[in-house]
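Chemist: Predicted model follows, preceded by the sequence.
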Amino acid sequence: MTERSEEYFRRIVDVDALEEYLEDELDPVEEYDVRRHQEGHSNETLFVTWGDLELVVRRPPPGETAETAHDVLREFRVIDALQDTEVRVPRTVLASDDHDVMGSDFYVMEREEGDVLREAEPERFRNPDARRAIGEELVDGLTEIHQVDYEAVGLEEGDFGYPPGFTERQVRRWSEQLEWAFEVTEAEREVPVLHEVREWLESNTPEDPPSTLVHGDYKLDNVMFGPGDEPEIVAIFDWEMSTLGDPFTDLGWMLSYWWDAKDPDPPEGSRTLNATFMAGEDYLTRRELVDRYEAETGFEFENERFYRALAVYKLAGLGEMFFRRHLEGNADDPMYPKMEQGVPSMADRAKRIIEGEEPL
């Protein structure tokens, strides 16, 4: 661990205070260890060995964050509500808003075992049947979310979310997130194409979409496949943006990360966020993913350019927030400085989708 990484680790966890908290809640143990998981790019994830238990602690990043981002207690609430449904979520353990422990809200869940597919599929999945099943499982996991009776599990409309006007608010909220980031990043460089994309999204927002539980960040590297030879999702992660609203925003987001063979290479600067192995032989295409989703849900995915462009616009918003945190010294992630070029390239991609130059 570098000196900078050690300093950042101390900022996100007081190891002694966390030990005291876990002793009070779970009883003392002889073996205790805390490690930072560095694969994610949003909330901080810590792996904790607590005796015979393997746990995960989730907390926001340090420093100022955009309003509504990094809400780990909201994430805990929805995972906890889904414990007895078909949606595949980790087992919840604890949650706390006592900032004397971690300096922030945080929660604890059990750690799952398996593989998260980021840069390539594992050796056991390198065959036509498994590659096809990866896409099928990904769609099936999303349809399970969208078919939840959310009020029956305690995620009531008007409390956990407000479906009327949701899609319009998505455009507005992510525009506000961008404006928050621009307060700092525009001194380095501007991204005028994002303003063009925003205007198009505001003028083309679909009316009266269906209302479901929405994950908010559903994509291939936010699910874990179990250790078996046949692909099976065992856990879905990163629920901090979950709410009630338009399911097609989830579908568009998932598709924005799923590369097709016909697509151009990811633009320089945003490659860290865009694995392309699923563009290879035997994988489902985006069109096939949509066909399976429509067949399982009964929904018709209209206005696909809007939802895919919105997804890339939101991705640009995340990237710009990451870039602000980098400029302010509130991150230790080598991907964040790449967003100086990455966000403009995402803006260009959103515009290509709008103009029909990057089809479904």
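Modeler: Ah, there it is. Owing to the predicted nature of the structure, the values given are computational and were not obtained by experimental measurement.
Chemist: alpha carbons only for contacts and neighbour counts from here, please
Modeler: Will do.
Chemist: how many neighbours does the nearest residue to residue 246 once chain neighbours are set aside have?
Modeler: Spatial nearest neighbour of residue 246, excluding adjacent residues (C-alpha to C-alpha, 6 or more residues apart in numbering): residue 211 at 5.2 Å. As a burial measure, residue 211 scores 16 neighbours (other C-alpha atoms under 10 Å).
Chemist: ok, and here's another one to check against it:
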Amino acid sequence: MSEPVRTSTRHLPELRDRLATWLSGRLGTPVAVSEVSRPSANGMSSETVFFTASWEGTRERCVARLAPAPEAVPIFPVYDLRTQYDLMRLARRKAGIPAPRPLWFEADPGPLGTPFFVMAREDGEVPPDVMPYTFGGWLCEAAPADRRRLQDATVGILAALHDARFTHQEVPGLGAGGLREHLRAQRAYYRWAHGERPVPLLERAFDWLEAHWPDDPGADVLCWGDARIGNVMYRDFTPVAVFDWEMAAIGPRELDLAWMIFLHRFFQDLTVDMGLPGLPDFMRPEDVCRTYRELTGHEPRDLRFHEMYAALRHGIVMARVWLRRIHFGELAMPDDPDDLVVHRATLERLLTG
């Protein structure tokens, strides 16, 4: 994971010109678009484009989110940009979460070849995926007290979101909800992503989940979905932007809690395998759950089940990312399909207890 992962087949100069044409029509005045770029350390699913728009004395630094082109091996079968846009507005208004300020949504695929939305760009630091933040950099070099402040504030995002009251009418694109429905959707996603070449390790994990189903999954809340520090921008270790809402769902609180815990474990395990210490005292399950309990009064439960579920879900995603890298000639197809799962060893350990 040391090299940038290609995620797009679109050319930036063409996107710049098409964005300028679209914005000029949208605002009814000539708009110049400049400083067009893509992130290099995060973002493997939706396409993200940074740009600056200038018109009539106004200068707005923007971020556009687009569904990937079909030939770029999309990570997900559907990209509901409208729901993502609405969720950011709701999270800001009803839960006080610093989701990026939404600017415009475009449902017509004509201007850029796909529906898209544009949000205001914030300034700050994001823990990188490539190279993973556990390998070094500003978070590793921070004082332990500052890392803990960042950790607690990030858990606070989940607490605020989960305790806010959302109606199904406000987020109709997320469906009826429930853990069973969530798992059914994951099975469908797995068949779409890997039906041509099944991954036995992931199928074993599905079987494990059925054999260890919780007696009471708990009440449903609005879940962020991709709840991890790599989807948060920080200033002075405080969240200032919470993004990537494409995996949002209605389900038990533990979907987000276990995902946040497991995604750090994923990077930590990679780091330890490379002979580096990483951040072993960061995002520990007992610390995350204690903070969450203090903020919400909810006692997290069935975490072994939900950690397995997070590992499975991440395995489906990462195996699909590996297929994209194979498509772009960055990797060769492995002989053993289980090797498509980057955290194969971690998942195997979870399966054996």
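Modeler: Thanks, I have the structure now. Quick caveat, the model's predicted, so the values are computed rather than measured.
Chemist: Can you calculate the TM-score here?
Modeler: TM-score for the superposed chains, counting by TM-score structural alignment, normalised by the length of structure 2: 0.82, backed by 331 aligned residues with a C-alpha RMSD of 3.4 Å.
Chemist: when you align them, which residue in structure 2 goes with residue 219 of structure 1?
Modeler: Using TM-score structural alignment, the partner of residue 219 of structure 1 in structure 2 is residue 228.
Chemist: Who are the contact partners of its match?
Modeler: 259-260, 263-264 (C-alpha atoms under 8 Å, 6 or more residues apart in numbering).
Chemist: Buried residues in stretch 316-331 of structure 1, which are they?
Modeler: Residues 316-326, 330-331 are the ones in stretch 316-331 of structure 1 that count as buried (16 or more other C-alpha atoms under 10 Å).
Chemist: Residue 288 of structure 2 - that's part of a helix, no?
Modeler: Yes - under DSSP: H, G, I helix; E, B strand; the rest coil, residue 288 of structure 2 falls within a helix.
Chemist: For stretch 3-17 of structure 1, which residues meet the burial criterion?
Modeler: 8-9, 12-13.
Chemist: Could you tell me how far the nearest residue to residue 224 of structure 1 once chain neighbours are set aside is located from residue 223 of structure 1?
Modeler: What sits nearest to residue 224 of structure 1 in space, not counting adjacent residues and going by C-alpha to C-alpha, 6+ apart, is residue 116, at 4.7 Å. Going from residue 116 of structure 1 to residue 223 of structure 1 by C-alpha to C-alpha, to the nearest Å gives 6 Å.
Chemist: Please identify which of those two sits among more neighbours.
Modeler: Applying other C-alpha under 10 Å to residue 116 of structure 1 and residue 223 shows that residue 223 carries more neighbours, namely 24 against 19.
Chemist: doesn't residue 232 make contact with the more buried one?
Modeler: No - applying C-alpha atoms under 8 Å as the test, residue 223 of structure 1 and residue 232 come out as separate, 9.9 Å apart.
Chemist: Just the strands from the stretch 201-350 of structure 1, written as ranges.
Modeler: All strands of the stretch 201-350 of structure 1, identified by DSSP state E, counting those that start in this stretch, fall at 212-214, 223-225, 233-236, 243-245.
Chemist: Residues contacting the longest one, please?
Modeler: Among residues not part of strand 233-236 of structure 1, those counted as contacts by C-alpha under 8 Å, 6+ apart are 87-90, 112, 114, 137-138, 141, 222-226.
Chemist: Give the aligned range of that strand in structure 2.
Modeler: Counting by TM-score structural alignment, strand 233-236 of structure 1 falls onto residues 239-242 of structure 2.
Chemist: what about that stretch, how far off from structure 1?
Modeler: When structure 1 is superposed, stretch 239-242 of structure 2 averages 0.7 Å from its matched positions, counting by mean C-alpha distance after the TM-score superposition for structure 1.
Chemist: what do we get in structure 1 for residue 99 of structure 2?
Modeler: The alignment partner of residue 99 of structure 2 in structure 1, by TM-score structural alignment, is residue 89.
Chemist: Revised request: answer the last question for residue 179 of structure 2.
Modeler: Under TM-score structural alignment, residue 179 of structure 2 pairs with residue 167 in structure 1.
Chemist: Can you tell me how far that match is from residue 308 of structure 1?
Modeler: Residue 167 of structure 1 sits 13 Å away from residue 308 of structure 1 when distances are taken as C-alpha to C-alpha.
Chemist: These two - which one has more neighbours?
Modeler: Each of residue 167 of structure 1 and residue 308 has its neighbours counted (other C-alpha under 10 Å); residue 308 has more, 27 against 23.
Chemist: how far away is the more buried one from residue 286 of structure 1?
Modeler: 11 Å.
Chemist: Show the end-to-end separation of stretch 237-251 of structure 1, please.
Modeler: Stretch 237-251 of structure 1 end-to-end distance (C-alpha to C-alpha) = 16 Å.
Chemist: Let me see the ranges of the helices in the stretch 1-150 of structure 1.
Modeler: Counting by DSSP state H, counting those that start in this stretch, one finds helices in the stretch 1-150 of structure 1 at the ranges 3-12, 15-26, 72-81, 99-102, 128-146.
Chemist: Return the mean post-superposition distance for the shortest one against structure 2.
Modeler: The reference is to helix 99-102 of structure 1. Mean deviation for helix 99-102 of structure 1: 1.1 Å (mean C-alpha distance after the TM-score superposition for structure 1).
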